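Chemist: Got a predicted structure here, sequence first:
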Amino acid sequence: MIFDMDGLMIDSERLYFQAERELASRYGKSAPDGLLRRMMGRKALESMELFVRELDLPLSPEEALAQRNPLMRRLMREDLRPMPGLGHIVESFFGRLKMAVATGAPREFLDIAMDGLGIRDRFELLLASDGINKGKPDPEIFLAACAGLGLPPAECIVLEDSENGVLAGKRAGCYVVAVPAEYGRGQDFSPADVVVNSLLEAEEHIVGLLPAP
């Protein structure tokens, strides 16, 4: 089972929105929700390329990222919150299924989240965008996660909260459970195998997919 992180495991999309709005305001710009939603799930640099282009900022994507990351680092350390049901679903499947995290966030943010939540040891594999060439919706990171778990994609379940992540999971050949959160509203989750309202519902659905003990 492969978890996305931002918006799925941790309530971080609101922090990204806050950091990116603050960055835009430094240059007299306003970042609309639609733009910020389109950035969800992508690699950090790819999201900043979109951000800089759409807002016509006098920055390179690399410069924008260098300004955004300290804002995100501070916000994550001050206000890291797990999504409802995270602890329950992780403990429910720990020891029953191989579990991984595959996030478009940089490794630094993944480490802050895993250590802050105290669940690093529950996962066999932690993959961040560092070392990944193409971000979601490209399937690269999910294919790497499947390979790292030693399982074919058809035997892996992906949990995602963004349209880009759902597309990446399906393109990898995985079974995809979409768990849209507040900041994912309005995105197209129709490619997912199932759409649920919470991690608790996701857990119930996945239990039903597994063979009886």
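Modeler: Good, I have the coordinates.
Chemist: CA only for contacts and neighbour counts going forward, please
Modeler: Noted.
Chemist: Name all residues that make contact with residue 23.
Modeler: Listed by Cα atoms under 8 Å, 6 or more residues apart in numbering, the contact set of residue 23 reads 64, 67, 68.
Chemist: now swap in residue 89 and tell me
Modeler: 199, 200, 203.
Chemist: Could you pick out which of the residues you listed are located in helices?
Modeler: Under the assignment DSSP state H, the contacts of residue 89 contribute 199, 200, 203 to helices.
Chemist: So what's the residue count around the first one?
Modeler: By that I understand residue 199. 24 (other Cα atoms under 10 Å).
Chemist: which one is it nearest to, not counting chain neighbours?
Modeler: residue 85 (5.3 Å; Cα to Cα, 6 or more residues apart in numbering).
Chemist: Looks like residue 183 contacts residue 13 (just checking).
Modeler: Yes - judged on Cα atoms under 8 Å, residue 183 makes contact with residue 13 at a distance of 6.6 Å.
Chemist: can you list residues touching both of these two?
Modeler: With contacts defined as Cα under 8 Å, 6+ apart, the residues shared by residue 183 and residue 13 are residue 7.
Chemist: What segments of this protein are strands?
Modeler: Using DSSP state E, the strands of the chain run over residues 2-3, 100-102, 125-127, 157-160, 175-178, 194-195.
Chemist: hey, which of those is tucked in deepest?
Modeler: strand 157-160 (a mean of 27; mean count of other Cα atoms under 10 Å).
Chemist: Who are the packing partners of that strand?
Modeler: strand 2-3, strand 175-178 (3 or more Cα pairs under 8 Å, 6 or more residues apart in numbering; DSSP states H and E).
Chemist: Using CSV, please lay out the ones you listed together with distance to residue 110.
Modeler: Output for those, formatted as CSV (distance: least, Cα to Cα, whole Å):
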stretch, distance to residue 110
strand 2-3, 12
strand 175-178, 20
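Chemist: Can you check which helix is longest in this structure?
Modeler: helix 61-78.
Chemist: and it, how far from the chain's centre?
Modeler: Centre-to-centre, helix 61-78 and its host chain are 17 Å apart (Cα atoms, centre = their mean, to the nearest Å).
Chemist: Next one for the comparison:
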Amino acid sequence: MIRTVIFDMDGVIIDTEPVHHHAFFTQFAELGIPVSDAEYATFLGKSTRNVFQHLKQEYHLAPDVETLMKRKREIFNQSFDEDASLDLLDNVRVLIEDLHEHGVQLVLASSASKATIKRVFDRFGLAPYFTHLVSGEDFEQSKPDPAIFLHAAAVSQTPVGECIVVEDSANGVAAAKAAGIYCVGYASPHSALQNLSQADLVIQHFSELSAEKIKVLG
């Protein structure tokens, strides 16, 4: 029986992907680097640090990674705070509340920074539902490396066989499967370039899930 649900954040709980896209491409323009949409799609699920480590090497960028990350965060934070239309994805709060009420432990495992996670959780009042918040900035390698999900299962004190992961990116799904965890792929309209074929179950909308259905997955 499933005891713990591990949620990704961006594209799963809230659709901040357009804000990240705006921040990254604004910065790419500032840096004068020709990142294509296809190349950008490979970044989804990775930490900002790993993205800029890759870009610094590929495009021989002069600023150090910390400086690049700081600038991206500045652009993201401004856009996030100014966008009054940002909201949780349809029906995801209903699912979170249903899982919480039925005693299923919730853990966040997101490639986002701790600062961004806090920004989202403070704005939408999500902290009471989650026992642990795990940020990708604490790991050497990003998804598809399984470390973040193995750590999430460990801190939840739940065997991987009694966890599921909810993800919307190919990198995230690959990380969950590498960790040996059942994975629900959310086919987000904002991540159409993502291959979710490795997921054990693919959903189009969170109304397809409930605590009752999730407990018997795996």
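Modeler: That came through, no problem. Here the structure is a predicted model, which is why all the values come from computation and not from measurement.
Chemist: Structural similarity score between the chains, please.
Modeler: Superposed pair, TM-score by TM-score structural alignment, normalised by the length of the first structure: 0.91. Supporting alignment: 209 aligned residues with a Cα RMSD of 1.7 Å.
Chemist: Helices along the first structure, start to end?
Modeler: 13-25, 33-39, 44-55, 61-78, 86-93, 107-117, 140-149, 163-172, 199-209.
Chemist: Adding distance to residue 124 of the first structure as columns, could you present these in CSV?
Modeler: Converted to CSV, the helices of the first structure look like this (distance: least, Cα to Cα, whole Å):
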stretch, distance to residue 124 of the first structure
helix 13-25, 25
helix 33-39, 28
helix 44-55, 24
helix 61-78, 23
helix 86-93, 12
helix 107-117, 13
helix 140-149, 7
helix 163-172, 19
helix 199-209, 19
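Chemist: Which of the ones you listed sits closest to residue 2 of the first structure?
Modeler: Shortest distance between residue 2 of the first structure and those, using Cα to Cα, is found for helix 140-149: 7.4 Å.
Chemist: Give me the spatial nearest neighbour of the residue in the second structure sticking out farthest from the centre, chain neighbours excluded.
Modeler: The centre of the second structure is farthest from one residue, residue 62, which by Cα atoms, centre = their mean lies 28.5 Å away. Excluding the flanking residues, the one nearest residue 62 of the second structure by Cα to Cα, 6+ apart is residue 56, at 7.5 Å.
Chemist: ditto for residue 192 of the first structure
Modeler: Here the residue nearest residue 192 of the first structure, using Cα to Cα, 6+ apart, is residue 176, at 5.2 Å.
Chemist: got the buried residues for stretch 9-23 of the first structure?
Modeler: Within stretch 9-23 of the first structure, the residues scored as buried using 16 or more other Cα atoms under 10 Å are 9-13, 15-23.
Chemist: Tell me how far residue 68 of the second structure lies from residue 49 of the second structure.
Modeler: Counting by Cα to Cα, to the nearest Å, the separation of residue 68 of the second structure from residue 49 of the second structure is 9 Å.
Chemist: picking that back up, so for residue 111 of the first structure, which of the strands of the first structure sits nearest?
Modeler: Set against residue 111 of the first structure and scored by Cα to Cα, those come closest in strand 125-127, at 9.1 Å.
Chemist: corresponding residues in the second structure for that closest one?
Modeler: Counting by TM-score structural alignment, strand 125-127 of the first structure pairs with residues 132-134 of the second structure.
Chemist: What of stretch 183-195 of the first structure?
Modeler: So stretch 183-195 of the first structure sits over residues 190-202 in the second structure, by TM-score structural alignment.
Chemist: now swap in stretch 146-155 of the first structure and tell me
Modeler: Using TM-score structural alignment, stretch 146-155 of the first structure pairs with 153-162 in the second structure.
Chemist: for that stretch, how far is the first residue from the last?
Modeler: 9 Å.
Chemist: With stretch 135-152 of the second structure instead?
Modeler: By Cα to Cα, the extent of stretch 135-152 of the second structure from end to end equals 10 Å.
Chemist: Distance to residue 29 of the first structure for the contacts of residue 89 of the first structure - can I get that in CSV?
Modeler: Listed next are the contacts of residue 89 of the first structure as CSV, based on distance: Cα to Cα, whole Å:
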residue, distance to residue 29 of the first structure
199, 35
200, 39
203, 41
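Chemist: quick one on the thing from earlier: closest to residue 193 of the first structure out of the helices of the first structure?
Modeler: Nearest of those (Cα to Cα): helix 163-172, 8.6 Å.
Chemist: Buried ones in the closest one, by neighbour count?
Modeler: Within helix 163-172 of the first structure, the residues scored as buried using 16+ other Cα under 10 Å are 163, 164, 165, 166, 167, 168, 169, 170, 171, 172.
Chemist: try stretch 149-168 of the second structure
Modeler: In stretch 149-168 of the second structure, the ones that count as buried by 16+ other Cα under 10 Å are 149-150, 152-153, 156, 158, 160, 162-168.
Chemist: contacts for it?
Modeler: Outside stretch 149-168 of the second structure, the residues touching it (Cα under 8 Å, 6+ apart) are 1-8, 11-12, 105, 107-109, 131-132, 134, 173, 175-176, 179-188, 191, 194, 196, 218.
Chemist: if we go to 6 Å?
Modeler: Here stretch 149-168 of the second structure makes contact (Cα atoms under 6 Å, 6 or more residues apart in numbering) with 1-8, 173, 179, 181-186.
Chemist: separation between residue 108 of the second structure and residue 114 of the second structure?
Modeler: In terms of Cα to Cα, residue 108 of the second structure sits 11 Å off from residue 114 of the second structure.
Chemist: picking that back up, quick one: which of the buried residues of stretch 9-23 of the first structure is nearest residue 209 of the first structure?
Modeler: residue 9 (21.1 Å).
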